[in-house]
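Undergrad: Sequence and predicted structure, then a few things I'm wondering about:
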Amino acid sequence: MPAPSDSAADRPAAERIERAAQRNAVMELLRVAPVAEELAQRFAEEGYRLYLVGGSVRDALLGRLSGDLDFTTDARPSRVQELLEDWAETVWDTGIEFGTLGAYRRGTTVEITTFRADSYDRVSRNPEVVFGDSIEGDLLRRDFTVNATAVELPQRTFVDPHDGLTALVERKLDTPATPQESFADDPLRMLRAARFVSQLDFEPAARVVEAMREMAGQIERITPERIQLELSKLLCGSSPRRGVELLVDTGLAGYVLPELPAMRLEIDEHHQHKDVYRHSLVVLEQAVDLERAADPEAEPDLVLRMAALLHDIGKPATRRFEPGGGVSFHHHEVVGAKMARKRLRALRYSKDVIGDVSNLVYLHLRFHGYGDGQWTDSAVRRYVTDAGHLLPRLHKLVRADCTTRNRRKANALRRAYDDLEARIARIAEEEDLAKVRPDLDGNEIMRLLGVAPGPVVGQAWRHLKDVRLDRGPMEHDEAVAELYRWARDQGIEFSESE
């Protein structure tokens, strides 16, 4: 950082901004001062140093400090535990072997880690835990310079050996050590770089991007669960497209989500079609816009964003060049749903996320059979029933999937979907579409046909549900007659009891 001049007016603009950021950070720290200062005072009285560190300082400087605070100290873990025991309401020691203890007091969660000076075998990402003796040594091993700043408490003195404040002001993402050293120690930091680009709108330094390209294959040392967590945070950031582009441009996506770079299909002059990869990025952006417009205060919708990104991953496998110069992607939604399910399983996503994303990919093309409203009410009911709880997301995905620059065509698609939603609302007023069930339940089917629980009951139930979707609600006698008609067609013996 440049040395201050005699006059504040002569200081470089960047330095003045940094000083203002420091003051703002201190004011933000005052908001949580009671707990932080109490804790710092306890450590100081016992002769130990305590620093607010890493993401907590970064977020304070960005004006977004949360109720979770990260600290580092020269006290060893056993001593930290003693200092917390009669101060915190709750203490947990699950990370004590790595020098970390957690505690909770008056609405604030704190995590305290002893100074670290770890070494890595660079085969796995597991360090040989070595405790350090200085804040400078601890900050050197951190992932990025914006996370390598600290505030000593209770003095509230900033510690910034790697010029992290300047990087924060300039929104620049760089590493305290060389990127190669940092990423060799922990390859997950490459994914974290893309996540910070998405979450915090940072610009990675050229040397960081180059190291990511050189070392992309190192990400295979990381477990799928850790990759999944970073990928989810990236997609739920404020600028997920930028994070995804960094993954693809550096080659990391080839190991994490190889289906993405595979969508960059070659387009020749005789077989024109959309760039599927770029189209998918636009759909992702538009889905995020629709999500925010629907509820600006809602949490980011991982399922919708993942489905928007992956909705066309089946196109490369289904591309066909047609006579006359056309290109087709028949059944790409079916193939894409299977591919999405396989990839998300490999990344250890939950069954709910896997099911929801793959179903949205499967359903995203269904609307395009609607045309100018030719669907019957039966077809509308099936659309709603097949979507189930995903219907609000499907509405957003289908609308986001319109990326044509032809204004007339875009307006026609928008009007058609407006019409479909209006029809859904009209039918919903007449029927409870969210709870479409056969007009007879399983118990009544068994009683009327005189059968025991088994396959016949399920087959009859599904038939009556299909009839219900086609015709709408039926009177009880009409439903019974339909059940008997179906049973006779199936050769099921029964005696009509009604």
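TA: Structure received.

Undergrad: CA atoms for contacts and neighbours, from now on please.
TA: OK.

Undergrad: For the host helix or strand of Lys465, name the packing helices and strands.
TA: Here Lys465 is covered by helix 455-471, with elements defined by DSSP states H and E. The helices and strands touching helix 455-471, judged by 3 or more Cα pairs under 8 Å, 6 or more residues apart in numbering; DSSP states H and E, are helix 377-387, helix 442-449, helix 476-489.

Undergrad: now with 6 Å?
TA: helix 377-387 (3 or more Cα pairs under 6 Å, 6 or more residues apart in numbering; DSSP states H and E).

Undergrad: sorry, back to before: tell me which residues of the helix holding Lys465 come out buried.
TA: Buried positions in helix 455-471, judged by neighbour count with 16 or more other Cα atoms under 10 Å: Val456, Val457, Ala460, Trp461, His463, Leu464, Lys465, Asp466, Val467, Arg468, Leu469, Asp470.

Undergrad: Give me the angle between it and helix 442-449.
TA: 110 degrees (axes from the mean of the first three to the mean of the last three Cα atoms, to 10 degrees).

Undergrad: second one coming, line it up with the first:
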Amino acid sequence: MSNELTSNPAAAISELLNRVAPLANDLGRVFATAGHELALVGGPVRDALLGRTVSDLDFTTDAHPERILEIVDGWADAVWTIGIEFGTIGLRKGDHQIEITTYRSESYDPKSRKPEVAYGTSLTDDLARRDFAVNAMAARLPGHEFVDPYGGLADLRAKTIRTPGRPEDSFGDDPLRMLRAARFASQLGFTVDPAVLAAMTEMAGRIEIISAERVRDELSKLLTGTYPRQGLTLLVDTGLAARVLPELPKLRLEIDEHHRHKDVYEHSLIVLEQAIAQEEDGPDLILRLAALLHDIGKPKTRSFVDGGRVTFHHHEVVGASMSKARLIALRYPKDVVADVSRLVELHLRFHGYGTGEWTDAAVRRYVRDAGSLLPRLHKLTRADCTTRNKRKAAALARTYDNLERRIARLEQEEELAKIRPELDGHEIQQILGLAPGPAVGRAYKFLLDLRLDQGPIGKEAATKALREWWRDQG
């Protein structure tokens, strides 16, 4: 994916439209025949000019939603109206998903989470209400006329994020745009115009009227961008992070000359970048969240001790709880909350490995506790080494290499990922003469711990050990 601006905007637009032709031009002719305007708008135009991959197509029109439905009836393969109250009709044609939105303006009442929508009649006026000038460009259809009334092309050349009008007006209309500015900085690597930066700082408190779900979606897009440090720094510097992810700016712990430790905030950003460098199949939101949040328990657990040392005892446990609470507040899915908080909880476990003193039982438990998160835990643990001491960094890497080799050996010998007790629940009930209930669960856990500690011992030995354990239980 490229971020290099094409030297021929008209050709780039035509190339994009011809690539999805006859769909785009055909749709333009359908609207023109019905007496209405249609234009490709926003992200697809921006990305075409940047030479980026374009998937979804967004169109805008002077036709009202009910009229759009009439026009596309018989042309679209499928239609949905989930966004009709905001003037948007979704449809599918072949392999393409399309959104068509009526020219509009929208604004938020200071105390409301929902925008008030008013329909318009002008493409230029519709572009004025777009979040940023780079998203306020369009191509009329079916003639491919390039429309750029607010200097979006110049901003692409300057790699600048700027609003079409006054940023205060734009952010007043939709405060979420402040987060979008940071998101586009992350995705495109662009800098934010000084006036936009000042407005974000001044109006940061307005973000609190936006729903947690919308904030979450922007944060996820920011984190999975190409330059997340750039976006996160913007959030922290403008005060937005204090409103939506307050644990992040709190990592900027005050450091005095007597008690020195790493800059936890800077360390966390470096860990994020080093985790990203290990990704193999594109952005991994769970890994990136865990890398960013892995040390958020440190401010609450910091303690000063004699000799100028600083400790953060059990910060991984506290951090796991804090991560869970924050991600729940942001309405992340349960599996994301569970996976991220588990990775935060486990991120220090490796440091008990020393130079390889763990028994095979300890290695089995490391694998068992990580479960399906083990590949991510490997990446997070390696990323967490940010020391500038090359010899120390190399020693840590070698030690983790050794642990991974031991895991691979045990995996080959014992199929670690499939570890189960030698006896299942039905067999436990038969041996001990039990009916289903909590006692069977306790017996199962005993056998699982035995399996982790001793490796495969066979059913006969497991049965003997189970009987002895049960006798000891009284």
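TA: All right, it came through fine. Quick caveat: nothing in here was measured; it's all calculated off a predicted structure.

Undergrad: Quick check: TM-score for this pair?
TA: The TM-score (TM-score structural alignment, normalised by the length of structure 2) is 0.97; 470 aligned residues with a Cα RMSD of 1.1 Å.

Undergrad: on that earlier part again, where does the helix holding Lys465 of structure 1 end up in structure 2?
TA: Against structure 2, the aligned range for helix 455-471 of structure 1 is residues 438-454 (TM-score structural alignment).

Undergrad: what's the distance between that stretch and the middle of its chain?
TA: 37 Å (Cα atoms, centre = their mean, to the nearest Å).

Undergrad: what's the burial count for the equivalent of Met137 of structure 2 over in structure 1?
TA: Under the alignment (TM-score structural alignment), Met137 of structure 2 maps onto Thr149 of structure 1. When neighbours are counted by other Cα atoms under 10 Å, Thr149 of structure 1 registers 28.

Undergrad: neighbours around the nearest residue to Thr149 of structure 1 once chain neighbours are set aside, how many?
TA: Leaving out its chain neighbours, the residue that sits closest to Thr149 of structure 1 by Cα to Cα, 6 or more residues apart in numbering is Asp160, at 4.8 Å. The tally of other residues near Asp160 of structure 1 (other Cα under 10 Å) stands at 19.

Undergrad: Look up how far Arg129 of structure 2 lies from the counterpart of Asp160 of structure 1 in structure 2.
TA: Alignment note (TM-score structural alignment): Asp160 of structure 1 maps to Asp148 of structure 2. To Arg129 of structure 2, Asp148 of structure 2 is 13 Å away according to Cα to Cα, to the nearest Å.

Undergrad: helix or strand for the aligned partner of Val248 of structure 1 in structure 2, which one?
TA: Aligning on TM-score structural alignment places Val248 of structure 1 opposite Val236 in structure 2. According to DSSP H and E, Val236 of structure 2 maps onto helix 228-238.

Undergrad: longest helix of structure 1?
TA: helix 407-430 (DSSP state H).

Undergrad: what does it correspond to over in structure 2?
TA: Mapping helix 407-430 of structure 1 onto structure 2 (TM-score structural alignment) gives residues 390-413.

Undergrad: Measure how buried Val72 of structure 2 is and give me the count.
TA: Neighbour tally, Val72 of structure 2, other Cα under 10 Å: 17.

Undergrad: Quick one: map it onto structure 1.
TA: Match for Val72 of structure 2 (TM-score structural alignment): Leu84.

Undergrad: go on, Thr355 of structure 2?
TA: Under TM-score structural alignment, Thr355 of structure 2 pairs with Asp372 in structure 1.

Undergrad: Can you tell me the SS state at that match?
TA: At Asp372 of structure 1 the chain is in coil, as set by DSSP: H, G, I helix; E, B strand; the rest coil.

Undergrad: quick one: it and Glu18 of structure 1, what's the gap?
TA: Asp372 of structure 1 is 58 Å from Glu18 of structure 1, by Cα to Cα.

Undergrad: Of those two, which one has the most company?
TA: Higher neighbour count among Asp372 of structure 1 and Glu18: Glu18, with 20 against 14, using other Cα under 10 Å.
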